[in-house]
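Visitor: No letters, just coordinates:
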């Protein structure tokens, strides 16, 4: 029995077609940006034959991966590097993959991409590329955990690296006299948290009670998405409809749209004939006001540009004296619409003193330092009626102002030159309109970011959402650079 079985097995093996020996490719390879410098002929054949690998190698490879700031707190003697994961997450965003399992499924089908990205490979001599793709990739649960703990400095490093690449590539394409980042726009984009309180089809008792934190996200906060920033004038226009009697109910108050979530602030600039570039981003919870984004974003913009931008276009939410002061100190101005009541608009004399309704300069009686109920502590001057201070010089007000019997007019204004600029800025001038048109840069960036999934991320804490947002802006810059290089290649041919 045994000899017969041995004979059959020997005959069966003899009839099988023996596999050719697997080609051995190096399992340890250079960093991604070094691979991007190789000619296609220097790459393994299975990489050359992969459309995905040859697409993402030039798109992602020029980033400074060799100096990527790996976390010093990685545990274990053979801790996984973060750079391959971050590069893979950029691919997830570019492909529009909705989840980590989908990303892992895509990478399992692309062994060349796994090789290029730099994952630690597990040898497998039975494959033509020499490694086991599935065993070389972490589990999708590990990737989800990792995203919640990655330091944001890594994403910000890549944003800075993308800007450095664009600066180099743009040198030969910018018009004469154009300074990259000299004119910027700043805006915020709302982000909805992945919680049931944001689902109108799900019943939640007191869904907009800010004291009841959603269980699905421990960091998100309740905020208003849409509300008019303009304050109404005290002297209303003549009504066009019949008034309500005193006994009738008052009309309902204007309400905004409220959500639990976050907000992403972004600074962008236009490049003629090319598009928009992201200079900085900053993510906060949704309960923070728009003005709180200004200083962190401008500090980051200065770090990336190496200087202050001279001109800025912002919406009414940023109608504050320190915004005008910032761009004035840089040698330009801020194009921001007037958001206060019309009757609060002041005029000034040559010495910088506000004029009263009679056209007289109001002397400064005193100053005080305001530190509470304001974002930026500042000095405030108290200006009084010139006919009563320092000595009374008239018996009546030339315009018979109602405050004359009460001791005359008193107004309190910040003493900063930015406050005078805010009141005196000519918002009908051609220069103002030209700069204000730069706001379309952030609008276009926000539109691209929305298409990449920034508005409804399936993530559950602020750290991962902030990392996700910055990588979206990195990808937008890389796509802009890709268009630039394609246009340059077309023009040379």
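Guide: Noted; the coordinates are in hand. Bear in mind that the values here come from a model prediction, so they are computed numbers and not experimental data.
Visitor: drop to CA atoms for contacts and neighbour counts, all remaining ones
Guide: Noted.
Visitor: for the biggest helix by length in the chain, packing partners?
Guide: If you go by DSSP state H, the chain has its longest helix at helix 462-492. Counting contacts by 3 or more Cα pairs under 8 Å, 6 or more residues apart in numbering; DSSP states H and E, helix 462-492 packs against helix 51-60, helix 83-95, helix 152-170, strand 275-285, helix 440-451.
Visitor: what does the second one contact?
Guide: Residues from elsewhere that reach helix 83-95, judged by Cα atoms under 8 Å, 6 or more residues apart in numbering: 56, 60, 65, 68, 70, 98, 103, 117-119, 143, 452-453, 471-472, 475.
Visitor: ok, now with 6 Å
Guide: 103, 117, 118, 119 (Cα atoms under 6 Å, 6 or more residues apart in numbering).
Visitor: With stretch 192-201 instead?
Guide: With Cα under 6 Å, 6+ apart as the test, stretch 192-201 has contacts from 207, 216, 260, 261, 456, 458.
Visitor: Let me have the helices and strands packed on helix 462-492 in JSON lines, adding mean neighbour count as columns.
Guide: Formatted as JSON lines, these follow (neighbours: other Cα atoms under 10 Å):
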{"stretch": "helix 51-60", "mean neighbour count": "17"}
{"stretch": "helix 83-95", "mean neighbour count": "19"}
{"stretch": "helix 152-170", "mean neighbour count": "19"}
{"stretch": "strand 275-285", "mean neighbour count": "24"}
{"stretch": "helix 440-451", "mean neighbour count": "18"}
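Visitor: Second structure follows, compare the two:
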């Protein structure tokens, strides 16, 4: 004990005082009481404290380390930080394989409970409201050679060419350009982290990790439903990009959450002919066609249009002599159909100033994703979905805890900046 006290009396030999203050504040605002500190009673050694291991991975994300090896080197060179985590620095620290086994096997439910607790703390502080929420996903590349641009493997982005190093990752695609007129897409093997962000504070409310081939809208439905059970989303304003433009999302937000959607239309290569301002189709000859009945379906109306001269006996009536005008039938000329949506999705006025103003709040999702990726999440260095999910949630918990610490210290301009708070702590 005397040796330990001597070591702790000279912390400047290990790390800066600002780092010590930062991690002391971080760990003070992490309630780990819901996590059992050691394995349940069983024969053999009880192992290292789960609480200490948990705090060590918070250090890993706060220092923006991508690998466990970097974390282990940091703890060995900064024993005071290891002590703050809860390790006995007079004994050997956990090995690389101990850390790896922890991140592989640790139940994600424990991390979810800590994440939700941090969100509720910020909600009680009045920082997170949930009145306006934005959802987006960010790609995470798997640790496989097939993602290496210098790899010359044949058919490396074929669905049948599953990477041997990671059986859980799937083939995904993401946009490599923000230019809507010149979209470029890139394929990758990996995962996606889906995040619901409070669009006012720019802090996460919920998150989940899936293989890269799971559509965003499917995750949105399940994540919104789960989040609503512990975080009241009633009357929410849901903001998302075109990837979530699916009727089931609209109906869930309106019917279950009694909220509103702010999602731009995804045309999906629709071949529906353009309509005039008064709702008519103009034929190839430039003549307005006539309406000739409707068919009513669930969520849309099929409107039929016929040629203006469909009952004419004058062969010269069609100015372009269209072949269908000389079809030899009683009703001659072209016939076209237009699909007119009658559901909630089509009733939204996306040209209104209010819609555009609210939709601009989606930028908070992109900003948060940028802060999240800055914790070295562009690529996964572990090789299964549980490990990737755990590390992702550790990253979100780190950023939430940074916000809590900054607000409690009165540094409101730093609650979104990990680096600024670490330097000023």
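Guide: Great, that's in hand. Every value quoted in this text rests on a predicted model; they were computed, and no experiment measured them.
Visitor: about what we covered before: restricted to helices, list the contacts of stretch 192-201 of the first structure.
Guide: If you go by DSSP H, the contacts of stretch 192-201 of the first structure have nothing in helices.
Visitor: CSV for those residues, including neighbour count and distance to residue 317 of the first structure?
Guide: As requested, the contacts of stretch 192-201 of the first structure are exported to CSV (neighbours: other Cα atoms under 10 Å; distance: Cα to Cα, whole Å):
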residue, neighbour count, distance to residue 317 of the first structure
207, 20, 27
216, 15, 30
260, 29, 20
261, 29, 19
456, 14, 24
458, 16, 29
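Visitor: Go through those residues and flag which are in strands.
Guide: Cross-referencing the contacts of stretch 192-201 of the first structure against strands under DSSP state E gives 260, 261.
Visitor: Which residue of the first structure sits opposite residue 266 of the second structure in the alignment?
Guide: Aligning on TM-score structural alignment places residue 266 of the second structure opposite residue 339 in the first structure.
Visitor: Which secondary structure state does its match sit in?
Guide: Under DSSP: H, G, I helix; E, B strand; the rest coil, residue 339 of the first structure falls in the coil class.
Visitor: residues in contact with it?
Guide: So, once contact is read as Cα under 6 Å, 6+ apart, residue 339 of the first structure ends up touching 230, 316.
Visitor: If we only consider the contacts of stretch 192-201 of the first structure, which is nearest to residue 284 of the first structure?
Guide: Taking Cα to Cα as the measure, residue 284 of the first structure lies nearest residue 261 of the contacts of stretch 192-201 of the first structure, at 9.1 Å.
Visitor: Residue in the second structure paired with that closest one?
Guide: Checking TM-score structural alignment: residue 261 of the first structure goes with residue 190.
Visitor: which one in the first structure is aligned with residue 244 of the second structure?
Guide: In the first structure, the residue paired with residue 244 of the second structure is residue 318, using TM-score structural alignment.
Visitor: Likewise for residue 365 of the second structure?
Guide: Checking TM-score structural alignment: residue 365 of the second structure goes with residue 442.
Visitor: neighbours of the residue lying closest to its match once chain neighbours are set aside, just the number please.
Guide: What sits nearest to residue 442 of the first structure in space, not counting adjacent residues and going by Cα to Cα, 6 or more residues apart in numbering, is residue 268, at 5.6 Å. By other Cα atoms under 10 Å, 28 other residues sit near residue 268 of the first structure.
Visitor: just checking, residue 268 of the first structure is part of a helix?
Guide: No - checked against three-state DSSP, residue 268 of the first structure lies outside a helix; its state is strand.
Visitor: Could you check how far it is from residue 180 of the first structure?
Guide: Distance, residue 268 of the first structure to residue 180 of the first structure, by Cα to Cα, to the nearest Å: 11 Å.
Visitor: Same check on residue 213 of the first structure?
Guide: Distance, residue 213 of the first structure to residue 180 of the first structure, by Cα to Cα: 43 Å.
Visitor: Then residue 259 of the first structure?
Guide: According to Cα to Cα, residue 259 of the first structure and residue 180 of the first structure sit 36 Å apart.
Visitor: just the strands in the stretch 101-250 of the first structure please.
Guide: 122-123, 131-132, 183-192, 221-226 (DSSP state E, counting those that start in this stretch).
Visitor: chain center to the first one, what's the gap?
Guide: The one in question is strand 122-123 of the first structure. 39 Å (Cα atoms, centre = their mean, to the nearest Å).
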